[in-house]
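Undergrad: Fold the following and give me the result.
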Amino acid sequence: MNALAATSRNFKQAAKLLGLDSKLEKSLLIPFREIKVECTIPKDDGTLASYVGFRVQHDNARGPMKGGIRYHHEVDPDEVNALAQLMTWKTAVANIPYGGAKGGIGCSPGELSISELERLTRVFTQKIHDLIGIHTDVPAPDMGTNSQTMAWILDEYSKFHGYSPAVVTGKPVDLGGSLGRDAATGRGVLFATEALLAEHGKGIAGQRFVIQGFGNVGSWAAQLISEAGGKVIAISDVTGAVKNSNGLDIAKLMKHSSENRGIKGFDGGDAIDPRSLLTEECDVLIPAALGGILSKKGVLILPDILANSGGVTVSYFEWNIQGFMWDEEKVNNELKTYMTRGFRDVKEMCRSHNCDLRMGAFTLGVNRVARATVLRGWEA
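TA: All right, here's what the predicted structure looks like:
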């Protein structure tokens, strides 16, 4: 089952639990708009190269559509559609005034120079600038993109519409970005995990963690969990996996990964087969890599649309159209409030609909979007 089919299945299960009208259900599932554009750029060697870009705008019932733009060679319409739909439910679970969208370009960013990436980003922005906007659709960084990418989008968009810093989030701080944004998704994972453990009378300290993925989310989650007293015993990335039953030195691992473009060769633990990571004995497993979450009978799963909502929540703080910037302590405190409240709301849906955490999250998100849709005047 591909990502779109899996996401749609979860939506339909939630819709059934909620007893949604069949016409409303169909309306919520169909994207508002799907965009596909060709982006042709001159390479540094003078040759021309073409890449396909996508932007799927799924729903705007609760506010401007919101979602990242990823640069990855596996970007395709089904993946972008699935991620756009997930953003709709994620922003609703977080209870921030956004809808859902997602975008991407099918490319391998590691094979492109900085100047080629800039040209590609600007051409993509030229193709979609009239379909995004402060009150319409607000992009953000994702896999293969970063704050510099957002700065290029902001600059290119502003050539057509005037200076518009709120058209993207995840910007450099010098251009109105939020303090704490880089760590936000990983910190959100920490806060959501704390809320889940607290339900069982436990805390982060003393728990054994295994983390799949050591990119932005995984590395920040590992660092923050370690600082909170958790023991991260195994980590993997695309280059390999490492294990230390006594706990990995995360600061040294981050330094090694930065200098060697991956964790392979780290001498602070034993190299293991990355495929075995998901079966390592631990208290908490955090899949922070590409698609798919562990699903196994008897394993309590914190749903992804709650666990990884920290990034979009801090994006909402950054989106502040008045341009007022919070200090980092306030950003982190407010993020904890939102993540903890989100977990509490999901648990309430679990109780009222007799379902697990994942379906509780989907039911919460779908219900909020459905209510907003009806309140705005939808008619069967």
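
Undergrad: Only C-alpha atoms from now on, for both contacts and neighbour counts.
TA: Fine.

Undergrad: Contacts only, for Gly100.
TA: Going by Cα atoms under 8 Å, 6 or more residues apart in numbering, Gly100 touches 57-60, 64-67, 84-89, 91.

Undergrad: same thing but at 7 Å, please
TA: Taking Cα atoms under 7 Å, 6 or more residues apart in numbering as the criterion, Gly100 is in contact with 57-60, 65-67, 84-85, 87-88.

Undergrad: Those in helices, which ones?
TA: Taking DSSP state H, the ones among the contacts of Gly100 that sit in helices are 84-85, 87-88.

Undergrad: Tell me who's in contact with Pro287.
TA: Counting by Cα under 7 Å, 6+ apart, the residues that Pro287 touches are 211-213, 293.

Undergrad: on that earlier part again, most neighbours among the ones in helices among the contacts of Gly100, which one is it?
TA: Thr88 (30 neighbours; other Cα atoms under 10 Å).

Undergrad: For that residue, give me its contacts.
TA: Counting by Cα under 7 Å, 6+ apart, Thr88 has contacts 58-59, 99-100.

Undergrad: Quick check on the residues you listed: which are buried?
TA: 58-59, 99-100 (16 or more other Cα atoms under 10 Å).

Undergrad: Okay, now stretch 133-151: how far is its last residue from its first?
TA: Start and end residues of stretch 133-151 are separated by 15 Å (Cα to Cα, to the nearest Å).

Undergrad: chain center to it, what's the gap?
TA: Its chain's average C-alpha position is 12 Å from that of stretch 133-151, according to Cα atoms, centre = their mean, to the nearest Å.

Undergrad: here's the other one to compare against:
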Amino acid sequence: MPNAFVDDARNFKEDNPFESMMSRFDNAAKLLDLDPNIYRILRCPTREMTVYIPTMMDDGHYEVFVGYRVQHNFARGPAKGGIRYAPDVTLDEVRALAAWMTWKCAVVNIPYGGGKGGIVCDPHKMSLTELERLTRRYTAEILDIIGPERDVPAPDMNTNEQVMAWVMDTYSMHARHTVNAVVTGKPVELGGSRGRREATGRGLLFVIQEACKKFDLKPEETRIVVQGAGNVGGIGATLLHEAGFKVIGISEIRHGLYNPNGLDIPAALAHLRKHKTFEGFEGGELITNAELLELDCEVLLPAATENQITTQNVERIKCRILCEGANGPTTAAADEVLERKGVFVIPDILANAGGVTVSYFEWVQNRMGFFWKEDFVNERLQDTMVSSFNDVLSYAEKHKVNMRTAAYMLAIDRVAYETKMRGIYA
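TA: Down below sits the predicted model:
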């Protein structure tokens, strides 16, 4: 099957997230014996937009930033996916993330396609007013392709509730009425959903609990290492700690923190919030982030960014279960080694789907103008994550493939069916 975006698999760059995603897609499509015509459609994004964003800085001069929005697929519903701000954002990265969103939404069976956006900038070097001007101009540039029935953005790396509020307000000013369903991840007061902030971490808790049941692991005997202490890793570690798991390692951008007897996660995170580092925390020893990934544990939870487990370190990974909290933390080239070592991988398109699931709940609540209690949100999230985990596990056992391949096969099968039933408008 020829591929317009990926060279021969032997030549692809391991650290290119789009090429890693496409190699997994190709493998799943081959195992499904996917119709070549449907394959040609699903392997390509539907739309890519590059925009140049003139933004006035606080000293009065203008900078022009580059922004992207990629809409991968609309077969199951509007595109859905976050907007990230980072100096290393690339079109290939946004393409990969948009495609991952298509498969992620299909795995948990919610009626969305995949989308993703990004701006090449360093938000840590920008003031709040500069970020607001940047966000509003970016929103205005992509205005024609987003909307509650078209494409629904959300927070991602270095964006948050405030950024979503600016996007919503800018869109609403052009629409001449309030449109709170245009984004998710908003403040609760502006139509956000209760439980949304914790949703990705809570979803990780649910799938880890299911994996531990499969291997008869008791929480108090299960050592967990978490890479990342932000909205995903920090909340995930906290919820796992509260559920009785032994979290022995956690990291922030500079250091890892390790205690073989288990860390006091609430105290460690309180120290991090106060001091912006784990340095000086007396409940564990400082290690490097590389050392953290290689700790002996039952569950490794990379919840930071892409390309953390590669051919350079995969042989030293010592976990029994790898649960991908981040998008694309494991390269495709490292997958073969993990399978040979017998590591049970809960892939990103399943593991971290709690966030998009509750984003879907938020969108539903916005559209009907009625809002749910947090307990109800969490209960429905648990139902979705547990049933999706078991769907993928059953698919893996039926087709005798690993969990990642099963998740891709299940997702592609669902999207291909709807694409075929709808037909191709020509």
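
Undergrad: Now a ChimeraX select for only the buried ones of the contacts of Pro287 of structure 1.
TA: Entered in ChimeraX, the line below selects the buried ones among these, by 16+ other Cα under 10 Å:
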select :211,212,213
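
Undergrad: any idea which of the contacts of Pro287 of structure 1 is closest to Glu334 of structure 1?
TA: For the contacts of Pro287 of structure 1, the closest approach to Glu334 of structure 1 (Cα to Cα) belongs to Ile211, at 25.3 Å.

Undergrad: What does the closest one correspond to in structure 2?
TA: Counting by TM-score structural alignment, Ile211 of structure 1 corresponds to Val226 in structure 2.

Undergrad: same thing with Leu20 of structure 1?
TA: For Leu20 of structure 1, the residue aligned by TM-score structural alignment is Leu34.

Undergrad: show me what contacts the residue of structure 2 positioned farthest from its centre?
TA: Ranked by distance from the centre of structure 2 (Cα atoms, centre = their mean), the top residue is Gly60, with 36.1 Å. With Cα under 7 Å, 6+ apart as the criterion, no residue contacts Gly60 of structure 2.

Undergrad: Over to Gly103 of structure 1?
TA: 54-56, 68-70, 80.

Undergrad: Could you export the residues you listed as a markdown table, including neighbour count and distance to Cys355 of structure 1?
TA: Below are the contacts of Gly103 of structure 1 laid out as a markdown table (neighbours: other Cα atoms under 10 Å; distance: Cα to Cα, whole Å):
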| residue | neighbour count | distance to Cys355 of structure 1 |
| --- | --- | --- |
| Phe54 | 24 | 35 |
| Arg55 | 27 | 33 |
| Val56 | 25 | 30 |
| Gly68 | 27 | 30 |
| Ile69 | 24 | 32 |
| Arg70 | 24 | 32 |
| Val80 | 26 | 28 |
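
Undergrad: rewinding a little: just checking, which of the contacts of Pro287 of structure 1 belong to strands?
TA: Those of these mapping onto strands are 211-212, per DSSP state E.

Undergrad: I'd like the contacts of Pro287 of structure 1 as JSON lines, with distance to Leu335 of structure 1 appended.
TA: Listed next are the contacts of Pro287 of structure 1 as JSON lines, based on distance: Cα to Cα, whole Å:
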{"residue": "Ile211", "distance to Leu335 of structure 1": "22"}
{"residue": "Gln212", "distance to Leu335 of structure 1": "23"}
{"residue": "Gly213", "distance to Leu335 of structure 1": "23"}
{"residue": "Ile293", "distance to Leu335 of structure 1": "23"}
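
Undergrad: Tell me where structure 1 has strands.
TA: Counting by DSSP E, the strands of structure 1 are 33-42, 48-59, 65-72, 100-106, 137-141, 208-212, 231-237, 240-243, 270-272, 284-287.

Undergrad: Tell me how many other residues crowd the residue mapped onto Asn246 of structure 1 from structure 2.
TA: For Asn246 of structure 1, the aligned residue in structure 2 is Asn261 (criterion: TM-score structural alignment). The local packing of Asn261 of structure 2 (other Cα under 10 Å) involves 13 other residues.

Undergrad: And Asn261 of structure 2, how close does it get to Asp296 of structure 2?
TA: Distance, Asn261 of structure 2 to Asp296 of structure 2, using Cα to Cα: 13 Å.

Undergrad: Done for today, thanks.
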